[in-house]
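Trainee: Got a sequence here, can you build the structure:
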Amino acid sequence: MTIAGQVCRGVLGAGMLVMPPVVAALAHGHSLLVWCAHLLLGGSVSLLLAALVRTRTGPMPLAGTVGALLGTWAERAVDAVFAVAFTAGQAAIAWFTATCLMAAADGAPPRPGAGGLPLALGILGVAVAVALSPLTFPPAVLRVRPWAAGVVALGCVLWGGPGIPARGAHSVLAPPGLSPHGAQWLALAALFFAGVGWEVVTGVVPATASGARGTALGVCLGIAGVAAVHLGLAAVQRFAGAAPAAPAASPAPVRWTLAVAAAVVLTSYCVTNVRTAAKIAARLYPGGRRTTGRGPARTLVATVGAACCAFAWAGAGDGAVPLLLLGPAVAAVIGYALGAAAAVRRGGPLLRCAGVAVLLALGGVTALTVRSLSGA
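Mentor: Here you go, the predicted structure:
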């Protein structure tokens, strides 16, 4: 149960709020199929990494694991892409939060453009200011936060979300010019934002020292828990909230309550993610010398915050949210591909075959997503 709980806590987060409307806006009637494809691929990655590290490495993050198995260059590559990707991810969260707040006024999806930029930058400004302060979230708050995010996400998909725009309409949730198939591939790629966390097994599996059967059972239970939450939210979004939103579809007090609750929860994720990005960036320096006794240097946190704001400014247009989400998606794909490569190089016959299959799947999703975006 320890492994299952860690997998659920590692994966379930801000994606519960952000991804259901994004996937619905891109995939429309095929949203559940896209979610199932992501869960199958992400769960396969988690099982592969768990089998890889069970007897080969100690408990460490994904970057340390691929570094131990492939060399220091792999560790630094994973740290570098995740440090950059986290900044784009926070910009996407800020734009989504701004969209929720703007949609609360009349219940209709707002048009994209610079109108939401001051609000998105304000949200990031608050998050960075808190990240620079000595304030820390108590462990109890961090344990409760995923539950709160899930409850708010359910309320948003039922009554108070930003609304799903009609296909082809101007929206920050979907870029223009994509074919229906291209939009579905973009949705699948962007879902890796919600899948960051499948790699948590590289830390928890060696620490538990479970046998092969216990490890597989724990990871499968964790995958089942994640699938129940994500598919449940996606099903509600698909069947209760996927139609284009009409003004005043729900009472204004309900919309505003849910929008503010979503803003509070998502801003708290921005705070912790900005600090995490700064910690990852600090590891890129020899010996992590850009850290202090209590965390990364304030200048590094401020630099990460400035990068988040730059991404938010660059995203003032159609499809800003899913396109910015490609930052964390790219980092996840690179990290998981290096993990699969380590399985091919250091694993037995079965693990090598699984590693090749994961590499082919990740490469296929990447190629089809790039093709769909280049043709837009």
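
Trainee: Every contact and neighbour count from this point should use C-alpha atoms.
Mentor: Will do.

Trainee: how about the strands of the protein, start to end?
Mentor: With DSSP state E, the ranges of strands along the chain come out as 291-292, 295-296.

Trainee: Can I get those strands in TSV including distance to Gly115?
Mentor: TSV is the format used below for the strands of the chain (distance: least, C-alpha to C-alpha, whole Å):
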stretch	distance to Gly115
strand 291-292	37
strand 295-296	34
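
Trainee: Compare the ones you listed and give me the one nearest Ala27.
Mentor: Proximity to Ala27 (C-alpha to C-alpha) singles out strand 295-296 among those, at 39.4 Å.

Trainee: Report all helices and strands that that closest one contacts.
Mentor: Judged by 3 or more C-alpha pairs under 8 Å, 6 or more residues apart in numbering; DSSP states H and E, strand 295-296 is in contact with helix 252-283.

Trainee: Give the buried residues for the helix it packs on.
Mentor: Neighbour-count burial for helix 252-283, counted by 16 or more other C-alpha atoms under 10 Å, picks out 252, 255-263, 265-283.

Trainee: Next: stretch 291-302.
Mentor: Buried residues in stretch 291-302 (16+ other C-alpha under 10 Å): 291, 296-298, 300-302.

Trainee: Contact partners for the residue most central in space within the chain?
Mentor: Computing the C-alpha centroid of the chain and ranking residues by C-alpha atoms, centre = their mean puts Phe193 first, at 2.4 Å. Shown in contact with Phe193 (C-alpha atoms under 8 Å, 6 or more residues apart in numbering): 15, 89, 325-326, 328-329, 332.

Trainee: Ala174 now?
Mentor: With contact taken as C-alpha under 8 Å, 6+ apart, Ala174 is in contact with 22, 25-26, 183, 318-322.

Trainee: now Ala331
Mentor: Residues in contact with Ala331 (C-alpha under 8 Å, 6+ apart) are 78, 81-82, 85.

Trainee: Next, the second sequence, to be compared with the first:
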Amino acid sequence: METGIGAPPARSRAAAANGEGSARGAPSAIAGQVCRGVLGAGMPVMPPVVETLAHGHSLLVWCAHLLLGGSVSLLLAALVRTRVGPMPLAGSVGALLGTWAERAVDAVFAVAFTAGQAAIAWFTATCLLAAADGAPPRPGAGGLPLALGILVVAVAVALSPLRFPAAVLRARPWGAGIVAVGCVLWGSPGIPAAGAHSALAPPGLSPHGAQWLALAALFFAGVGWEVVTGVVPATAPGARGTALGVCLGIAGVAAVHLGLAAVQRFAGAAPAAPGPSPAPLRWTLAVATAVVLTSYCVTNVRTAARIASRLYPGGRRTTTQGPARALVAAVGVACCAFAWAGAGDGAVPLLLLGPAAAAVVGYALGAAAAVRRGGPVLRCAGVAILLVLGGVSVLTVRSLFGA
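Mentor: Got it, this is the predicted structure:
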């Protein structure tokens, strides 16, 4: 945020002067970053959650999320292209709206990441229980020891000097995708019958309300649309190159998520198999899911601690060293507290509302920045996105409280 509001950084000015805005590699770099930013732990987690909540309307819910998330990504890319330097969403909205906006985004994401890891741990525990029983586990606190154990392992690794090699981090989304394909094909962790309660479905929701909850929870899989605030100013493409790159990224994300959702949907609609999958296959999928998702918990705990460290003056501009071990441990305790609070029906989608709420706040502030700092087109787009985000939030809250 060293550059002035509304003034492009030196890197962007030099790129424009040298004609780098038309560089052929910029759209592919943007598209690749969007895909890497969005595709992650949501690939194995969200298809069964959305199918459990939305059932016959799951593909419609996915399409609505992709349309909204892609629109947010395009808006943010157009907003930051010449106005701010390459930085995370918090820094971008801070540069455009003020320091309070940066602190607000950091605060909500720091808290939301802890709830998100609790949701991942509960989902992993559900997979392991389903592998043992060959059927979706009954709701209740039976998965709590497993969920807490997964979080304890993740926090212990996060506190250790161990760092995943860059090659492992690059390969991890592919591993998550392979695990997701296996889960949707062979029924792990299993989709409960319509109206049944489980860790994937809270009680008391109408079918209509469950669909709104599914759409809101999908923002967990949509955390990452905002990566354009870093890659677009860094690559300094022109307006067409920016739009092309983001659209290619949206298409890649849509192909993966809709492909997984379609397989999940039609596999669940197929005639029932004569029995559960063989135990070795169930356990292979469950263990692979646990390994991949626990690795995401490790890096996300560190990320949450790093975000939290920016909330106090001494840590706001620290980039050369990671967060203090005490802060990582505090984040781990918060994750376990959320997991404990989620012991019951619908733990996974309800805990996913934490990162979903953070994404909505961050994207709403980005849309507000477009309304305040953008031209006529960006202002209209910002107003439209604010109205949609507000509507989804209100309808989700109404469905949860039975209004």
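
Trainee: So which of the contacts of Ala174 of the first structure are in helices?
Mentor: Using DSSP state H, the members of these that fall in helices are 22, 25-26, 183, 320-322.

Trainee: now, among the contacts of Phe193 of the first structure, which is nearest to Gly287 of the first structure?
Mentor: Of all the contacts of Phe193 of the first structure, Gly287 of the first structure sits closest to Ala332, with 24.4 Å by C-alpha to C-alpha.

Trainee: what span of the first structure lines up against the longest helix anywhere in the second structure?
Mentor: Longest helix in the second structure, counting residues (DSSP H): helix 99-133. Mapping helix 99-133 of the second structure onto the first structure (sequence alignment) gives residues 72-106.

Trainee: dump the residue contacts of Trp95 of the first structure.
Mentor: When the contact criterion is C-alpha under 8 Å, 6+ apart, the partners of Trp95 of the first structure are 116-117, 120, 172, 312, 320-321.

Trainee: how about Val254 of the first structure, what's its match in the second structure?
Mentor: Val254 of the first structure maps onto Leu281 of the second structure when the alignment is built from sequence alignment.

Trainee: Same check on Ser44 of the first structure?
Mentor: Using sequence alignment as the criterion, Ser44 of the first structure maps onto Ser71 of the second structure.

Trainee: From Arg306 of the second structure, how far off is the closest residue to its match other than its chain neighbours?
Mentor: Spatial nearest neighbour of Ser71 of the second structure, excluding adjacent residues (C-alpha to C-alpha, 6 or more residues apart in numbering): Ile385 at 7.9 Å. Using C-alpha to C-alpha, to the nearest Å, we find Ile385 of the second structure at a distance of 29 Å from Arg306 of the second structure.

Trainee: next one: Leu213 of the second structure
Mentor: Counting by C-alpha to C-alpha - Leu213 of the second structure and Arg306 of the second structure are separated by 29 Å.

Trainee: Just tell me the aligned range of stretch 179-189 of the first structure in the second structure.
Mentor: With sequence alignment applied, stretch 179-189 of the first structure matches the range 206-216 in the second structure.

Trainee: From the rest of the structure, what touches the matching stretch?
Mentor: 49-50, 53-54, 57-58, 61-62, 64-65, 349, 353, 356, 392-393, 395-396, 398-400.

Trainee: What is the burial count for Arg289 of the first structure?
Mentor: Number of residues near Arg289 of the first structure (other C-alpha atoms under 10 Å) recorded here: 12.

Trainee: ok, the corresponding residue of the second structure for it - contacts?
Mentor: Superposed on the second structure with sequence alignment, Arg289 of the first structure falls opposite Arg316. Counting by C-alpha under 8 Å, 6+ apart, Arg316 of the second structure makes contact with 309-310.

Trainee: hmm, 10 Å instead?
Mentor: With contact set as C-alpha atoms under 10 Å, 6 or more residues apart in numbering, Arg316 of the second structure has these partners: 103, 306-310.

Trainee: ok, those in the first structure, which still hold?
Mentor: Checked against the first structure using both residues aligned by sequence alignment, their matches' C-alpha atoms under 10 Å, the contacts of Arg316 of the second structure keep these contacts: 309-310.

Trainee: and the contacts of Arg316 of the second structure, which two are the farthest apart?
Mentor: With C-alpha to C-alpha as the measure, no two of the contacts of Arg316 of the second structure lie farther apart than Arg103 and Arg306, at 13.2 Å.

Trainee: how about stretch 169-180 of the second structure, aligned to which bit of the first structure?
Mentor: Matched against the first structure by sequence alignment, stretch 169-180 of the second structure falls on residues 142-153.

Trainee: quick one on the thing from earlier: show me the contacts of stretch 206-216 of the second structure that map onto helices.
Mentor: Using DSSP H, the contacts of stretch 206-216 of the second structure in helices are 49-50, 53-54, 58, 61-62, 64-65, 349, 353, 356, 392-393, 395-396, 398-400.
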